[in-house]
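Student: Requesting a structural model of the entry that follows:
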Amino acid sequence: MREVFERFDKLSRRFGDLGNRLGEFVEAMVEPALVDLFCTRGLDISEVHRRVISRRGGETIEIDLLVVGGDTFVAVECSGTREASPAGQRCQ
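Tutor: Predicted coordinates for the structure are as follows:
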C-alpha cells in the first residue's frame, strides 16, 4: 500500500510540474503580443517582469506579467484556459 501512495505522490508532482511548464509557455506566448498591443495604444514599454511575487499582510500573490511603461504599471494574469467573462470585468 505504501508503494501505491509513493507512486501517486510522484505522479502528482509530475502533473504539477507539467502545469507549471504550461503556465510558463502561455506567459512566453502572451508577452510579445502584449508588448505590441500596449505600444500600439501609446504605452512606451520599458520593462516586462515575469512571475512577480508580492507579500503583504500575511498574503502572497503572484503576478504572471508586470508591464511597466513610464509611471504606468499593468499586472497581467495569464491562463491556459478560456473563461466566459471578458477580462475587463475582472479588472479593478
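
Student: contacts, neighbours, all on C-alpha from now
Tutor: Fine.

Student: Now do the same for Thr60: helix, strand or coil?
Tutor: strand (DSSP: H, G, I helix; E, B strand; the rest coil).

Student: Would you do the same for the sequence below? I want to compare the two.
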Amino acid sequence: MGIAAGIGHFFQSIVEVIQGLLAAVVNFFQWILNSIIGLFQAFVNFIEGALGFAIHNFFILGTLAAAVFAYLLYSQRQGTTPVSRTIKNKRN
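Tutor: Okay, the predicted model is just below:
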C-alpha cells in the first residue's frame, strides 16, 4: 500500500506542477492585458483632463480678450489712446 500511495502522490504532484505552470501562464497574460487596459484608461483620463483644462482656459482667456477689446474700442471712441489720436489726426 505504501508504494502505490507514493506513486499516486508522485503523479498527483506532477499534475499540480503542470496546473501551476498553466496558471502562471494565464496570470501572465491577464497581467499583460490588465496593463494594456490600465495604460489606455490612463491615456483617456489624461486626454480628458487636458481637454477640460484647455476648454476652461479658453473661456477665461476669451473673456479676458473680450474685456481688452472692449476697453480698446471704448478708449478709441474717447480719443485717449495714441492709435485713436493718430487716426483722428489723419482725418483732419
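
Student: Now the TM-score, please.
Tutor: Once superposed, chain against chain, the TM-score is 0.43 (TM-score structural alignment, normalised by the length of the first structure); 43 aligned residues with a C-alpha RMSD of 1.5 Å.

Student: Next, the buried residues of the helix or strand where Leu22 of the first structure lies.
Tutor: In this assignment (DSSP states H and E), Leu22 of the first structure forms part of helix 2-40. Neighbour counts using 16 or more other C-alpha atoms under 10 Å place 23-24, 26-27, 31, 34-35 of helix 2-40 of the first structure among the buried residues.

Student: Helix or strand: which one has Ile60 of the second structure?
Tutor: Counting by DSSP H and E, Ile60 of the second structure is found in helix 2-78.

Student: What is that helix packed up against?
Tutor: Secondary-structure packing of helix 2-78 of the second structure (3 or more C-alpha pairs under 8 Å, 6 or more residues apart in numbering; DSSP states H and E): helix 82-91.

Student: any idea of the angle the helix it packs on forms with helix 2-78?
Tutor: 40 degrees (axes from the mean of the first three to the mean of the last three C-alpha atoms, to 10 degrees).

Student: For helix 82-91 of the second structure, enumerate the helices and strands it packs against.
Tutor: Judged by 3+ C-alpha pairs under 8 Å, 6+ apart, helix 82-91 of the second structure is in contact with helix 2-78.
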